[in-house]
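K.L.:
missing the sequence, but the structure's below:
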């Protein structure tokens, strides 16, 4: 028999059909339980970034971020059992009210396993995506009520297991805290390091239901794979809840779908190779026009190959309008500078304006077309959500606008170029090879 459903708020609707993601209706009588928000001795909700909710059960001791620590201290490692919430530790019932109010344990083995993990010196950390708790500007009151109800649910879980300390992190926006991105792990690691601990990754693991199983349906669509990708990004062992809280044997999972750079085979940096990327000797004045999608890596390419050669970057990324970019190029050409125009330059009409400027001053103008998959542009754009990443994240609306307008592929010298268009066939990691930044960029972003 299924475990009895718990309720953290009083139902506001009767007779409505309940909807539970991925589960059947609970058997037996439903247990109603009301928990006041202030029933716990002290607030378990910790200060955290605006888009991340952080809960520490009363039986846990929350670490605090400090600004001073000795670099000579050897950090002790902690084994962490990372766990997803909904569909992994608990099942939540939707439809009985407007809020996420009723829940039950995933199965009868959950509490047994959690206590076993504690006995084996694991810390329990829940990592959950909860974008449904965003405070939408158009539904501020309703969403605030939903978030409050959700917090009461979490507190009711903690009250149910006072002997099992845990922490929970909930990402409520589509930013770098959301799985499979690693912002939440970074934040938790920072908390641990402030207390002179670090995560023992080889001996830690993650349990989650979002494993890319095509036969699983949740919320009316095929189940996602963000839990499994999050574990893969960290190099953690991964288990489904059915395996971890059930048979103990992991089921055969299909290959992960989607895009990550480490799966690409690097091609030539550019073609044709009959002329060099950077002329030798350097011209006193030249215009290089980049053409490519938003986020495809144009600015990174400029920094890697042209910046140190004295090429001035002109880009709308710096807040310039198209007209200001054109004006800037006119002035720089008149001053005899080497210039890279780092915009999408998607139409022949826009490119013709720069060709005319170069022709007027009798300076060479070359075109570099970033002939790369759109999936790389999407990946790079999401990667820019990390605070340490270079480049500005662009909204979905801006990308959609670019896609709607389309990109006209530049053709040969008939557009007025001084040489054949160079096709940039691969923009990989150009920088320190053995770096955490490279490993992170090569992983899953969505």
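P.N.:
On my side now, so go ahead. In this text, all values refer to a predicted model and were calculated from it rather than measured experimentally.
K.L.:
make it CA atoms for all contacts and neighbour counts henceforth
P.N.:
Will do.
K.L.:
Which strand or helix spans the residue nearest to residue 316 when sequence neighbours are not counted?
P.N.:
Counting by CA to CA, 6 or more residues apart in numbering, residue 343 is the residue found nearest to residue 316 once chain neighbours are left out, at 6.4 Å. Per DSSP states H and E: residue 343 is located in neither a helix nor a strand.
K.L.:
Equivalent analysis for residue 408, please.
P.N.:
When secondary structure is defined using DSSP H and E, no element contains residue 408, which sits outside every helix and strand.
K.L.:
check contacts around it.
P.N.:
If you count contacts by CA atoms under 8 Å, 6 or more residues apart in numbering, residue 408 has them with 346, 347, 348.
K.L.:
got a winner among those for most neighbours?
P.N.:
residue 346 (19 neighbours; other CA atoms under 10 Å).
K.L.:
I figured it hits residue 407, correct?
P.N.:
Yes: shown here, residue 346 and residue 407 form a contact pair, counting by CA atoms under 8 Å, at 4.6 Å.
K.L.:
hey, what's in contact with both of these two?
P.N.:
residue 292.
K.L.:
Show me where this protein has its helices.
P.N.:
If you assign secondary structure with DSSP state H, the helices in the chain sit at 110-119, 140-160, 183-194, 226-234, 241-242, 298-301, 322-334, 348-360, 374-383, 396-405, 436-441.
K.L.:
So which of those helices is nearest residue 60?
P.N.:
Smallest distance to residue 60 across these (CA to CA): 10.4 Å, for helix 140-160.
K.L.:
Distance from the closest one to the middle of the chain?
P.N.:
Averaging C-alpha positions (CA atoms, centre = their mean, to the nearest Å) puts helix 140-160 25 Å from its chain's average.
K.L.:
take the one below as the second:
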């Protein structure tokens, strides 16, 4: 019950939609139902906006507006998307977007509602009375650290956020904070927005990569103090997931989200359709007009949202209702599939060959040479020769020669990225007058990096290849040529269906790198 009703006072009140643009009129709303959309009254002429876009049901006593979206295209409230058929409640000071991200109006009750009981205190009144106290826990040798504040309760609706440059920024202006206290709230709209989401039943979760903690560059205890200070400043219940290493918990991998669902949401199934994620690492390019901004350092936040299957917004879109920025998609899309009929280029390639031969595989680590050799060449009768298994190239040459003497074809499953490494085996083919073909993996560098991350995640025997070494090998690479002595050069595509385990295939289909 409102305070006006409690004391029996009859307050003459009106409700306005105050346009935040000089190009559109403010609108007086009457008690009960109001239809807002494309019309002379609103001066909205956008064809994407229905004439009956919004049904606004105004309650002057309670100072609230129930919003129902009639239009085919989404509307918005405080930067949050409202789709067709959805019904939400708005209050004094909220921002309605007649079309999502466009035509912004502020709800203004005159006189304003009574605020003797603050919304901050009402949040806790509506939450579980058995809420736990602030709690820290470490998982998998501190690879994941989780903070659960008082009054954080399970929900099927999760509002997920990155931390740095999304919820907070540095006071100093530095990219990285200089100490525990070098932070401030990123945008003035953030506290109110988060409080409204809590009141609407959302669980607020932060997912942040902090590899500096794992490397020892920043003490975990200091970071804990920062998180608690941020939570106290926002004055809302929070659950924070901190990835300190570079394994499955690090974004864009879904480990933190999966841990929330499996262990930290009280058994409540999260609705991905009703949840979302907000972050600044969105893959946006540098812009000069209309506003100058640097390009995003990565695409990790957007890819994290893609991997877990929820809607994604940048902080400006979500908190301020700004239009969506263009972004640059990663070079490699793991959803792209290559049919087995496109395994070889040219398609007329014969495996096995009619004659005894040496196949020299060519490709950087992670390009798929061993997978292809084991899946296609070995079953076709080829002996697979690999320096990682034998120990050195000399042993590979010996095994290759022994195989040719026995009239058995073989495949050299090494990187063979330069002329010198290939020449030794080509000379051996000439010595015994057998054919020598080159099979080069047609795998992009971005795809290779994806494969290397997948390999480390799924096979503990594989050590991580330093990116500096990988880049050096890329520079050393020399494109194979028929003039080297090859009978044929065949490009090999990695095709769908090689990964047999469904869980591993699901992981492979996700974005695994940060750019």
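P.N.:
Received it, and whenever you're ready, just let me know what you need. Please read all numbers here as calculations on a predicted model, not as lab measurements.
K.L.:
Please identify the residue in the second structure that aligns with the residue nearest to residue 316 of the first structure.
P.N.:
Taking TM-score structural alignment as the criterion, the aligned counterpart of residue 343 of the first structure in the second structure is residue 414.
K.L.:
Please tell me how far its match sits from residue 377 of the second structure.
P.N.:
With the distance defined as CA to CA, to the nearest Å, residue 414 of the second structure ends up 14 Å from residue 377 of the second structure.
K.L.:
What sits closest to residue 312 of the first structure if chain neighbours are left out?
P.N.:
Once chain neighbours are set aside, the closest to residue 312 of the first structure by CA to CA, 6+ apart is residue 339, at 4.7 Å.
K.L.:
And residue 153 of the second structure, how far from residue 393 of the second structure?
P.N.:
When residue 153 of the second structure is compared with residue 393 of the second structure (using CA to CA), they lie 60 Å apart.
K.L.:
Next: residue 386 of the second structure.
P.N.:
Remark: distance between residue 386 of the second structure and residue 393 of the second structure (CA to CA) = 8 Å.
K.L.:
next one: residue 348 of the second structure
P.N.:
In this structure, residue 348 of the second structure and residue 393 of the second structure are 31 Å apart, going by CA to CA.
K.L.:
quick one: which of those two has more around it?
P.N.:
Summary of the neighbour comparison: residue 348 of the second structure and residue 393, criterion other CA under 10 Å, with residue 393 having more neighbours (17 against 8).
K.L.:
give the contact list for that one.
P.N.:
Listed by CA under 8 Å, 6+ apart, the contact partners of residue 393 of the second structure are residue 387.
K.L.:
Trace it over to the first structure, please.
P.N.:
Pairing criterion TM-score structural alignment: the partner of residue 393 of the second structure within the first structure is identified as residue 322.
K.L.:
tell me the contacts of the most centrally placed residue in the first structure?
P.N.:
The structure's the first structure has its C-alpha centroid closest to residue 181; by CA atoms, centre = their mean the separation is 3.5 Å. Contact partners of residue 181 of the first structure, counting by CA under 8 Å, 6+ apart, are 230, 233, 444, 445, 446.
K.L.:
what's the neighbour count on the residue opposite residue 469 of the second structure in the first structure once aligned?
P.N.:
Matched by TM-score structural alignment, residue 469 of the second structure corresponds to residue 398 in the first structure. The burial count assigned to residue 398 of the first structure is 11, neighbours taken as other CA under 10 Å.
K.L.:
try residue 169 of the first structure
P.N.:
A count of nearby residues for residue 169 of the first structure, using other CA under 10 Å, gives 24.
K.L.:
what about the match of residue 469 of the second structure, distance to residue 246 of the first structure?
P.N.:
46 Å.
K.L.:
what do you get for residue 276 of the first structure?
P.N.:
With CA to CA as the criterion, residue 276 of the first structure and residue 246 of the first structure are 61 Å apart.
K.L.:
These two: who's more crowded?
P.N.:
Remark: of residue 276 of the first structure and residue 246, residue 246 carries more neighbours, 15 against 11, as counted by other CA under 10 Å.
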